[in-house]
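Enquirer: coordinates only, sequence not included:
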């Protein structure tokens, strides 16, 4: 079996490669690289590299030649992703595992539009598929976490709920999905939704420290985070959580645990992976 991984040189792709070597040791792994140095790094990991670019469909057709299954790690540009689907159909790929977004029917800061378009293209292609509807990366919370560790204060804006999981957890699900092609059309992947207070207490458990946990206004929050992260993005994310109508409170980890075959680690253990 030949499995191709787009995004093979990125963080999620690298973790997925590790899991695929474990779950499907008999499979031949191929990965997309955009440059020769990136291709050489893949080759050193035992992955056959093929140089291609999402903007060049012909290069993708050549890269996908002979592939049975595709782990399609998404990018934000729907028009470029259309080239991936078209190339996969042209060469006769039999199965696609595509990393989409959790709660796709809700507003997701505009990202839902790209994923809706790409999911539709994959469905219309007639290729068997699983849409891996991932929630947010826990690493997106690293700024507030770093600020708390440095200052002893965990500040937050929103009392709403959100779902984060680690890249490693999403990569494990992706590797199991593409190696088995056995989880149906859609799996919603996310940790049980939690509040900022839940996250702060999990951080206390992970670090053995106590924090001043306090809801503050946007100005105070931004000033608190500024030395440690992109405060503008963090405020935007907190406003997204605060505004609701985003499906976050509905997220649970049932599908996730079904795909990976074991319980997710507690939130405190997940936090340890990004400290």
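Expert: Yep, it's here. Predicted model only: the values in this text are computed from it and were never measured.

Enquirer: contacts and neighbour counts: CA atoms only from here.
Expert: Noted.

Enquirer: which residues does residue 85 contact?
Expert: Contact partners of residue 85, counting by CA atoms under 8 Å, 6 or more residues apart in numbering, are 121, 122, 125.

Enquirer: Presented hereafter is structure B, for comparison with structure A:
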């Protein structure tokens, strides 16, 4: 039995849909907090297990008879490592053999401006290894899908305004990553490996502006403001302080080239080239 956590989320739901094209639904279970949200999966024959990372007893019950656990990192940053630890301990207690974890591909967490925000991924990796599981660490690049969060919906009118300097990112789409993860899970070829899953090219925000200019026929300018000016601008839009700080943190990490290294693993696993930034931006901004 393969169990996918976070299965009604954006990544988890796509992983499950991809798994359903490869194995029987009777071999798939999902961990959800709200059974109602998983009704369609239940109708397809997927087993629904109720639980959450902050409730260890619910995880022990949910992981019964599971051999492979796809542990999707929590999006609740309040003691995220503690939540992951609960899941890993429950997996150990119930006899799970293989843990597949969605981690991050970064050049050096120790020198990253995002260390305080993302180091829990590497703490989780280490705890999985120490716990004696067969493991696969799926070290994701930043999703292409975060770009609209950083540059906004009206970018063709406003231009790209983001304090990332000349930093580059090997962005990969969530859809490509979900497909690759499903292939990894049903194979034994990736046991005890850490796999950076990135695009085969990297891109700057100047590239984003240039591509949008080409696609739209409008001149889209890139401005990299100071962090202070950027923060004040976001405050002017009424955004909450945690969102502002998260945006500043990622801009700083990108400017530091924390995510700029491309790796071939994603292309190899997919058996095709990953979605390009141009294709992604066209799907979002050009109707």
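Expert: Looks like it came in fine. Fair warning: this is a prediction, and the values are worked out from it, not measured in the lab.

Enquirer: Overlay them and tell me the TM-score.
Expert: Taking TM-score structural alignment, normalised by the length of structure 1 as the basis, the two superposed chains have a TM-score of 0.86; 270 aligned residues with a CA RMSD of 2.6 Å.

Enquirer: which residues in the stretch 101-250 of structure 2 form helices?
Expert: Along the stretch 101-250 of structure 2, the stretches classed as helices by DSSP state H, counting those that start in this stretch are 115-130, 147-151, 155-158, 174-185, 205-216, 227-236, 241-255.

Enquirer: could those helices go into a markdown table alongside mean neighbour count?
Expert: Conversion of the helices of the stretch 101-250 of structure 2 to a markdown table gives the following (neighbours: other CA atoms under 10 Å):
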| stretch | mean neighbour count |
| --- | --- |
| helix 115-130 | 17 |
| helix 147-151 | 15 |
| helix 155-158 | 15 |
| helix 174-185 | 21 |
| helix 205-216 | 18 |
| helix 227-236 | 14 |
| helix 241-255 | 18 |
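
Enquirer: Enumerate every residue touching the alignment partner in structure 1 of residue 161 of structure 2.
Expert: When structure 1 is aligned by TM-score structural alignment, residue 161 of structure 2 is paired with residue 155. Residue 155 of structure 1 is in contact with 144, 148, 212, 213, 214, 215, 216, 221, 224, counting by CA under 8 Å, 6+ apart.

Enquirer: same deal with residue 125 of structure 1?
Expert: For residue 125 of structure 1, the set of contacting residues under the criterion of CA under 8 Å, 6+ apart consists of 85, 86, 89.

Enquirer: Which position in structure 2 pairs with it?
Expert: Across the alignment, which pairs residues by TM-score structural alignment, residue 125 of structure 1 is matched by residue 131 of structure 2.

Enquirer: What separation is there between that match and residue 36 of structure 2?
Expert: Relative to residue 36 of structure 2, residue 131 of structure 2 is positioned 33 Å away (CA to CA, to the nearest Å).

Enquirer: in structure 2, which spans are strands?
Expert: Secondary structure of structure 2 by DSSP state E: the strands cover 2-4, 28-32, 47-50, 68-71, 98-104, 134-140, 160-161, 168-169, 193-197, 203-204, 222-223.

Enquirer: As a markdown table, those strands with distance to residue 282 of structure 2 would be great.
Expert: Rendered in a markdown table, the data for the strands of structure 2 read as follows (distance: least, CA to CA, whole Å):
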| stretch | distance to residue 282 of structure 2 |
| --- | --- |
| strand 2-4 | 31 |
| strand 28-32 | 33 |
| strand 47-50 | 36 |
| strand 68-71 | 31 |
| strand 98-104 | 26 |
| strand 134-140 | 22 |
| strand 160-161 | 15 |
| strand 168-169 | 18 |
| strand 193-197 | 22 |
| strand 203-204 | 15 |
| strand 222-223 | 18 |
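
Enquirer: Of all those, which one is nearest residue 284 of structure 2?
Expert: The closest approach between residue 284 of structure 2 and any of the strands of structure 2, judged by CA to CA, belongs to strand 160-161 at 14.7 Å.

Enquirer: Can you give me the first-to-last residue distance of stretch 49-62 of structure 2?
Expert: When the termini of stretch 49-62 of structure 2 are compared using CA to CA, they are 5 Å apart.
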